[in-house]
Structure formats: C-alpha cells, structure tokens
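Participant: this one's structure only:
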C-alpha cells in the first residue's frame, strides 16, 4: 500500500510527535507519512548521531520544524524534546511512540532465564518510556489528544522467539488501559496499535523472523502482509475527532491474523 492522495486535510492544524523513525521501513515512518498527508504538523526524533543521517532526509521530506535526538538511555533527552515542543508550539495533539528494545542475550533466551539488567532495560525502553512520554504530553494536550504506542500479538499468546518482548508488550498494553482510564476525563485517548509481522529493522533481531513472515501471510484471512503505510493510516484515523469516543483499545492491523487459530 502507499499513502492515498488525500484532498481533505482532516488533521490540519494538529501537531504531533513521532518517536521511532529509523529508516523508510519503520512503522513510525508510515505513521508520520499518514499524519502529514492529512495535514498535521510533526516533530520527529532520531536515536543518535549514527541514526541521524538515515532519518534527517525523511524529516526534511515531512518539513518538520522540530528534529531532535531521543535516546531513552540518555538522561534528560525525553524532557528536552517536550521542553522544545512546549517552547515552539505550546501544545500537542498526538504522540506516536514506536520504540522497543531488548538486549540480544535477553531477547534470545528463555523468559525464565532473563537476567535482571536485561529485563529492566527491556521494560524501561519498551514500556516505561511510553508512560513517561504520556506524563510529559499530558499538560500540553490542553484540548485533549491521542497517545499511541506499538504492540504485537505476542503479548497475548506465546509466539516462538518473541520471548521477553512478549512480556514487555503485555505490560505496555495494560499501561494503555490504565492511562486511558486516568486521562479520559481530560479528553486524552490512549491506544496500542498491533501490526501484523512486517519487515522492520527492529524485527530483524527476532530469530527466524522470515519464517514468521511467511506463516503470517499464509494464516491471515487477507493472505497478505501489512506494510507501514497500512499501519500509518489506521493510526491517523484514531487521532481524528471522528474517533473521539474510542480509547483504551488494542487495534490489530494484521489482515485478520489474530482471529485465526
């Protein structure tokens, strides 16, 4: 799929932060393209100086006014991003959190054997970072808004080789529900988007991922894999006022894979 030509700028005037673009195959990139196509103005982050050359041309394509580094492991960088948004825009309408990480030795081993440090790192980057960003976004969402994070089917059932990341995503989905309940009175909606398996740089760290892609394509009722633009357009819809009473959901964008035994 590619982003369709959109005549009506349904999100014109909205401002949002996109976290997690690594390259043009990133889920965050599909989201950024969709939001921009619908007229939203974007702030974009990149992981570090090594990643910057891969993300900067994409940020230019989106004509972003805010482009900053954001590495969860670097103290103060999350806060610096939100301070810049506050200084530049003074408000925020949506946030897309599309980052997850687990050390290779932790991700590749049994959950039962997860080392303490590896477990804590996995949870900090894959789950806590969304909670922290929601806390910082809340005062900027003066007229309500929408918070998005990315999850996967392995949070609900055991997916071979997904291992400790399944535990982290289960915690993340629970956080979505609790934050949706807490922030709902302020008009802030919270969602987890659950794409089907798709080839991203992050997914390349999962052992035997190619086999998982093939299994997904065969099993899904649609018999095709989703791409980042499919995910992006579905996410952007939920940021529109037409979805103002939808919150706390895990939205599967997977061709129906999750409904088939």
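Facilitator: Here it is on my side, so go on. Since we're looking at a predicted model, the values are computed, not measured.

Participant: contacts, neighbours, all on C-alpha from now
Facilitator: OK.

Participant: residue 42 should be in a helix, yeah?
Facilitator: No - Residue 42 is assigned strand when assessed by DSSP: H, G, I helix; E, B strand; the rest coil, not a helix.

Participant: residues contacting it?
Facilitator: Residue 42 is in contact with 15-18, 32, 36, 62, 64-66, counting by Cα atoms under 8 Å, 6 or more residues apart in numbering.

Participant: need those in TSV (columns: neighbour count, secondary structure and distance to residue 228).
Facilitator: Below are the contacts of residue 42 laid out as TSV (neighbours: other Cα atoms under 10 Å; DSSP: H, G, I helix; E, B strand; the rest coil; distance: Cα to Cα, whole Å):
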residue	neighbour count	secondary structure	distance to residue 228
15	21	strand	21
16	24	strand	18
17	24	strand	17
18	22	strand	14
32	31	helix	10
36	22	helix	14
62	19	helix	16
64	15	coil	20
65	15	coil	23
66	17	strand	22
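
Participant: can you list the residues that contact stretch 106-124?
Facilitator: With Cα under 8 Å, 6+ apart, stretch 106-124 has contacts from 100-103, 105, 161-165, 168, 206-207.

Participant: ok, which stretches of the stretch 101-250 of the chain are helices?
Facilitator: For the stretch 101-250 of the chain, applying DSSP state H, counting those that start in this stretch gives helices covering 104-107, 116-123, 129-137, 164-183, 209-219, 228-238.

Participant: got another, please set it beside the one above:
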C-alpha cells in the first residue's frame, strides 16, 4: 500500500507507543521511514526500534528547539528530496496543570502544553509543505477529551480541541496543494504518555464496558488507519477527526 513512499513518524517513545505501532505498520506496508527520539534519555528506547525498521533518518527532536526541527527537515530534503507523509504523535502538559482544574491552570503550563501538543504540528506542516509538492498526508493524534469533557483529562482537553481546529484550518489552506490533514482519535490505550492521566484505568474500563465493540483497545488497532491515511486510498479524506475507539464516541 505504501511502497515507494517516504514518511516521518514523530513521537515514538518505546515499543508500547502508538507511534511505534504506526511506524512498524507503515514499514510493513512498504514505506521508507524516518523517526526521532526526544532526548538522550529516550534514545536507548527508540533507536533500536528505528534500526529494526531500517529507518533512513534517525535523529533527536525536541520540538521546542527550532534548530533541531529545521535540521530534521533539511535532512529529509537532502536525503529524500520529498516527503509523502508525516505522523505527529506528541503531547505534553506539566503534571500540576494536568492534574488540576483547567480553571486553575498556570499561564506557563497552558502555553507549554499548547506549544508542544498543538503548535508543533503547525510548525511541522509549514516545514513539510515545500517537500510535498506532489501532495501528501499530515496526521496527528487527538482524543475524545478535545470534543467533550472527559474526567481527569483536564488541561489537555482544550489543547486537543485547539489541535483538531488546527487540523481543519491546515486542511483548508494546504488542500489546494494536494496535502491532506487529519486527526486520529484513539480511545484510551495504556501507553507511557497515558500513564500521566489520573485514574486512567477507570477510563479504560469505562471504554470496555460502554463501547459497542466492548473490548480493550491496543496500539495495533490504531496503526492500520494511519497506514490508510498515509496512502493514495485516502486521497479524498482531509480535515477530519477519525475515531478508533470501538464506537465509544457515539454514546456520549
């Protein structure tokens, strides 16, 4: 499905992360992959995974560092000369702000969460645009908490709402160039990132009990959709938030 395509996967944290399942599935579908790790602490958990995919681009990326972001896309331009798809799967909020009320969130915490979780996707879209002269696919990860109030999701709710809105605006602006922009919204899946959400196990159990499919979700449930969105079969799909939650969102 993705034979001959070249893409970046941003946000692999370890072998339990959604981004890893997507990168692996994209590679199995024939794509050439590039990936990043956050810092030297994360590198030992990510670099072996990228090696297993024969990833042609492997480098650190802290999205707060404009130089690192530019260096990544410079390497894409030099090594590949183009970019067919990009998956943005990163989010962060300071612990105190995440666990507290949105009403009480700090200015610095809100701005940091918005910068890393939302605006970084916009910056990546800007960098990717000239490399997608023949069209392409930009994807990001959201959650139902961006569309409605989810207990304990807190500050990330408004941030994901902003991210989904950004998806729609980017889709409108980049559509004339053949660049599609979509958000994927998985249900609660136990990952390292999700472990920061208070009482996350309760969200998982509620999803199992109330969703039409009635089962736990895994990272491998998300990967096939991202493979599809990366390929030509999704050529007319843009500006959407697509749920991978066993139908849970239909009941709220």
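Facilitator: Now that the structure is in, tell me what you want to look at. As the structure is a computational prediction, the values presented were derived from the model and not from experiment.

Participant: TM-score for this pair?
Facilitator: The TM-score (TM-score structural alignment, normalised by the length of structure 2) is 0.99; 252 aligned residues with a Cα RMSD of 0.7 Å.

Participant: rewinding a little: so which of the helices of the stretch 101-250 of structure 1 is nearest residue 94 of structure 1?
Facilitator: Closest to residue 94 of structure 1 of the helices of the stretch 101-250 of structure 1 is helix 129-137 (Cα to Cα; 8.5 Å).

Participant: before we move on, the earlier item: which one of the helices of the stretch 101-250 of structure 1 lies closest to residue 72 of structure 1?
Facilitator: helix 129-137 (6.9 Å).

Participant: which of the contacts of residue 42 of structure 1 does structure 2 keep?
Facilitator: Compared against structure 2 with both residues aligned by TM-score structural alignment, their matches' Cα atoms under 8 Å, these retain 15-18, 32, 36, 62, 64-66.

Participant: reformat these into JSON lines and put distance to residue 225 of structure 1 next to each item.
Facilitator: Shown next, in JSON lines, are these (distance: Cα to Cα, whole Å):
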{"residue": "15", "distance to residue 225 of structure 1": "30"}
{"residue": "16", "distance to residue 225 of structure 1": "27"}
{"residue": "17", "distance to residue 225 of structure 1": "27"}
{"residue": "18", "distance to residue 225 of structure 1": "23"}
{"residue": "32", "distance to residue 225 of structure 1": "20"}
{"residue": "36", "distance to residue 225 of structure 1": "24"}
{"residue": "62", "distance to residue 225 of structure 1": "26"}
{"residue": "64", "distance to residue 225 of structure 1": "30"}
{"residue": "65", "distance to residue 225 of structure 1": "33"}
{"residue": "66", "distance to residue 225 of structure 1": "32"}
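
Participant: most distant residue from the middle of structure 2?
Facilitator: residue 104 (26.9 Å; Cα atoms, centre = their mean).

Participant: next one: that one from residue 214 of structure 2, what distance?
Facilitator: 35 Å (Cα to Cα, to the nearest Å).

Participant: same thing with residue 71 of structure 2?
Facilitator: For residue 71 of structure 2 relative to residue 214 of structure 2 (Cα to Cα), the value is 44 Å.

Participant: can you check residue 145 of structure 2 too?
Facilitator: In this view, residue 145 of structure 2 and residue 214 of structure 2 are 20 Å apart by Cα to Cα.

Participant: look at those two and report which has more neighbours.
Facilitator: residue 145 (21 against 16; other Cα atoms under 10 Å).

Participant: identify the residues contacting the equivalent of residue 129 of structure 2 over in structure 1.
Facilitator: Alignment note (TM-score structural alignment): residue 129 of structure 2 maps to residue 138 of structure 1. Contacts for residue 138 of structure 1 were tallied using Cα under 8 Å, 6+ apart; they are residue 188.

Participant: now swap in residue 142 of structure 1 and tell me
Facilitator: Taking Cα under 8 Å, 6+ apart, one finds 91-92 in contact with residue 142 of structure 1.

Participant: tell me the spacing between it and residue 236 of structure 1.
Facilitator: Where residue 236 of structure 1 is concerned, residue 142 of structure 1 sits at a distance of 19 Å (Cα to Cα).
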